[in-house]
Each structure stands twice: as structure tokens, then as C-alpha cells.
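A.B. asks: got a predicted structure here, sequence first:
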Amino acid sequence: MSELPAYAWLLLGVAAFLVGFSKTSLPGINTVLIAIFAALMPAKQSTGALLVLLIVGDIFAVWTYRRHARWRVLLRLAPAVVGGLLLGVLFLALADDSSVRRVIGVILLVVVAFTVWRRWFAGPAASAATGSPGPGARWASIGYGSLGGLTTMVANAGGPVMSMYFLAARFPVKEFLGTAAWFFAMVNVAKLPFSVGLGLVTWGSLVLDLVLIPGVIAGALLGRWVASRVPQRVFEVGVLVVTVAGAGWLLV
């Protein structure tokens, strides 16, 4: 920590603020903060440090939107997410950091393109399929759930993928944020023991997190204020924009 220059602390503070803001207002923006952490810290250490901050943000998100989750959707996603997590472990064992970033960036762009087509060009029935128990919902759950599990295990980057899933389901803002809050709270807590066992979460990273947690809290409080006032259409466009921007960042 003492080796970090002043500009690094400033950027980490901004990233911590974005952690909280993304959890309570604009999911998908976390690809930007992932890039900040990875640029300032060794890749593995950044993953562990960021995971703890994400869990802190999850606590605020769950508390804020605890009554708005769609549990049937979460249960439908569970098997595919577990499979994606295991695939992510295998992928990490075989791929280098550069390949990981580019593969995730390509996945995100493909998911965005598919979601835009599904949401605005394939008609209301196709757009709403993920919110129903039919075949469309089943295949969407498998596809998005697997990719969400893979990307969150590899780089804490599952937010944009799952944002596209919830966006395609036409969730209202609070149901979107509530379902996402419970989803990532459970997934991130499940990842924590593995991260500790792999040495990704250390006493040093916990001290760093302790310094940055106030930024997470500030971002979460501002995000909650923004989410209660943003129109549905603006929210949906914002999710798409930050997801595309984050995917492009990972590809560069």
C-alpha cells in the first residue's frame, strides 16, 4: 500500500465509488472499475481485493432492493451459473490474462448485440421470454447463466452479462436491481472461500479494502438516490451504453 502513488489512490477511490454506484443504480459499469484495479495492481491481487469490495456493495444493494427480487428467475439460473463457474476455473488454468480480457470483451459485445435484437427487433413475445417459464426462458437462462458464471469467476465481470439478461426480460428498474442484487450477493459470497484458498484475498488486500470501503458506501447511497428517480427508458439505455463501453475497454 505504501508503494502506491497518489494518482493510484485517487483512481482506486473512484473505482470503489463506482462499485457502490453500480450495485444500487447502474449494473454493467463495473467493467470500468475492473480495468482500473487490474491496471494498478497485479492481476490476481486485484481480483481478490475487488471481490471484497463487491460483497460490501452487495450488502447495500440487497438491503435497498430486498423486496424486489424475482426468485423464480434466480432459481432457473442456478444450474447454468454453477456450470459457468466451473468452466471459468478451467479457463483460468489454461489462459493468460490477455486472452481472458479479450474473450470476455467479445462475449459481452455478442451478448449486447443479441439483447438489442431480442429487446427491440424480435417483438414483445421474444423480449419477454426470459420472464416466462417457456422454452425461450429455459434457453436464455442456460446461455446467460453460463456466461454470467464464467465471466464472474474469471474477472468479476459477470455484471454486464446478467444486466443483458435482466434487460431482455423487461424487468422494471427496481425488480432489475433487486434480482441482480441477490444474484451477485450469493455468487460473490460463494466465490470468497475459493479466493482465500487461492491466495487472492490476503491480509494486505483486506487492509486496502478497509481504506476503500467508505467510497463504496458513498457510491451505493448516491446510486440508490439516482435509481429512485431515473426513468425506465433512460435506465435501459444507460445499461446498454456502459456495457458496450466496458466491453470495448476489455478488448483494447
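C.D. replies: Thanks, I have the structure now.

A.B. asks: C-alpha only now, for contacts and for neighbours.
C.D. replies: Noted.

A.B. asks: mind listing what's buried in stretch 170-182?
C.D. replies: 170-182 (16 or more other Cα atoms under 10 Å).

A.B. asks: any chance of the residues you listed in TSV with distance to Gln45 and secondary structure as columns?
C.D. replies: Shown next, in TSV, are the buried residues of stretch 170-182 (distance: Cα to Cα, whole Å; DSSP: H, G, I helix; E, B strand; the rest coil):
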residue	distance to Gln45	secondary structure
Arg170	36	coil
Phe171	35	coil
Pro172	36	coil
Val173	33	helix
Lys174	33	helix
Glu175	33	helix
Phe176	30	helix
Leu177	28	helix
Gly178	29	helix
Thr179	29	helix
Ala180	25	helix
Ala181	24	helix
Trp182	25	helix
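
A.B. asks: next, the one to line up against it:
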Amino acid sequence: MSIDPSIYLVAVPAVILVGLAKGGMGEALALMGVPILAMAVPPVQAAAVFLPLLVISDIVSLWMWRRHNDRRTLQFLLPGGIVGIALGWATSAYVPRDALRLIIGAITIFFALRYFYGQWRLRHGIVIPPKSQRVGPAAFFGMLAGYGSFVAHAGGAPFQVYALPLKLPPRDYTGAIVRYFAILNAVKLIPYFALGQLDKTNLTISATLAPLAMVATAAGGYLVKRMKTEVFYPFMYTMALMAGLKLAYDGLASLV
């Protein structure tokens, strides 16, 4: 199958946004990638093209954030994430993706608005302590992140719902989310290959876009590393709110 060069007119900005997100700048940017590329190719093909690019971006991110991590967050969230991928592989043909987007979007919007309400309370002298690691919520949101990541590359929002209230140091938080999705994306290669989505055409498109993905990821990491804590968390919650609104809008619009 020949590749229409016009694909790259939409692929280039999509890859830049996803690369910046993979560098640590927030799930909202990453969510724009597949819909933008889907303007030129079918949505399933867009997701398949992006998976190798996500893996390449993960490698760059892992190197940039190699000294930062929160191991306990990974230990709590990873089992659910792997289960979520397995469930996605088994049921993706039966579960409407638009309904999933709407559910994840609604949860994320509520969570982000709760944060901004908490900031309002903080300005009035009410301090909200960090959440502790909890097995039940970690299993649920980890599984939702794995499932959303498999069917729609939309797993970042559930991760944020669980991890942001922990109030980790910004660099440790970013190192944890980078490692989490690097592992999930590597695992996803197996079912994507088994489903025949990593064919020669898609891999060729991915290969030509790989250098751009690497540069954009490095740029995103460079910017995030220079954010102060008082800037980082409002920025990340704003990105989460934007991601939730985008997911909810896409899901609701398609269902209606």
C-alpha cells in the first residue's frame, strides 16, 4: 500500500504535541495526537502509527528522567495497568470506545475541579494533606489507565487521578508516569502485533516520524524540568482538566 504524502501535513503537528506530552507536559497534549492524525487516516490506523512513536518517545523520556522516580507509586499502579491491557485486548471489540472516553473524561473533570476547589479552600486557610498510597484506588485507576491506554492511548488521565493527590515532588511524579507508560506501551506492542495493526505501511509512517518525536520529547522534558512546584501542579491539573473535557466531548459527540 502506497503512502499519501499529505498524511504528513497532519502527522507532523500531531507528533509534536504527543512528543511534548511524553516529555512530561501533560496528557491533554497527547490526547490531541490520534484525533489529529485521524483526519488523514482511519482512527485504528492512527493509533497503530502512534504506538511505535510512543515507545521511541518513552526511550527518550526514560533517559531524561532516569534519576527521578517514585517506586511505590509504580508498585501500586502497575499490576492494575497490566490487567487493564489484558482486558482491553480481550474486550476492545465489544466495548464502545466512545463510552469509555466519556466515562474517563467525566471522572477526570470531577477530579480536576475538586483540585481547584481545594485551592480555593487553601486560600481560606483550609489545608488538604497529601493522599497516602491505597491498594483499592490504585488497582481501579491503574486498570482504567491500562484499559484506556490500550483502546485509545488515553491512559494518562486515570493515572493523574490517582497520583497527583499524592503530592509527590514534581520530578519524582514525572519520572513515575514516564516509567509507567513506558512499560505499558512496551507490553501493548504484543497485542497490537497480534491484531495485525503493526503492518509495513504503518511502521514506515512511524519510522519517518521518529526523529521528530524524539526532538519534541526532549523539548517537553527540558521545559518541565525547569518548572517550579507552585507552577507544576496547577499546570498539570489544568492539563488534566483539558484532557477530561476533550475525552468527554469526543465520547459524548460520537454517542449522540
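C.D. replies: Okay, I see it. In this text the structure is predicted, and so the values were computed from the model without any measurement.

A.B. asks: give me the TM-score for these two chains.
C.D. replies: For this chain pair, the superposition-based TM-score is 0.86 by TM-score structural alignment, normalised by the length of structure 1; 243 aligned residues with a Cα RMSD of 2.4 Å.

A.B. asks: before we move on, the earlier item: out of the buried residues of stretch 170-182 of structure 1, who's nearest Val234 of structure 1?
C.D. replies: Val173 (10.2 Å; Cα to Cα).

A.B. asks: excluding its backbone neighbours, what's nearest Met1 of structure 1?
C.D. replies: Distances taken as Cα to Cα, 6 or more residues apart in numbering place Leu208 nearest to Met1 of structure 1, at 7.0 Å, with adjacent residues excluded.

A.B. asks: with Ile59 of structure 2 instead?
C.D. replies: Ile59 of structure 2's closest residue in space is Ala182 (Cα to Cα, 6+ apart), at 7.5 Å.

A.B. asks: with Thr243 of structure 1 instead?
C.D. replies: Gly28 (5.1 Å).

A.B. asks: tell me how far the one you found lies from Ala157 of structure 1.
C.D. replies: Look at Gly28 of structure 1 and Ala157 of structure 1: by Cα to Cα, to the nearest Å, they are 8 Å apart.

A.B. asks: surely the residue nearest to Met1 of structure 1 touches Leu4?
C.D. replies: No. At 10.9 Å, Leu208 of structure 1 does not count as touching Leu4 under the criterion of Cα atoms under 8 Å.

A.B. asks: looking at the two now, which is surrounded by more residues?
C.D. replies: Leu208 (16 against 10; other Cα atoms under 10 Å).

A.B. asks: counterpart of the more buried one over in structure 2?
C.D. replies: When structure 2 is aligned by TM-score structural alignment, Leu208 of structure 1 is paired with Ile205.

A.B. asks: one step back: check which helix or strand covers the residue nearest to Met1 of structure 1.
C.D. replies: helix 203-227 (DSSP states H and E).

A.B. asks: in that helix, which residues are buried?
C.D. replies: 205-206, 208-209, 212-213, 215-221, 223-224, 227.

A.B. asks: go on, stretch 93-103 of structure 2?
C.D. replies: For stretch 93-103 of structure 2, by 16+ other Cα under 10 Å, it's 97-103.

A.B. asks: list the contacts of it.
C.D. replies: If you take Cα atoms under 8 Å, 6 or more residues apart in numbering as the criterion, stretch 93-103 of structure 2 is touched by 148, 151-152, 154, 247-252, 254-255.

A.B. asks: apply 7 Å and report the result again.
C.D. replies: 151, 247-248, 250-252, 254-255 (Cα atoms under 7 Å, 6 or more residues apart in numbering).
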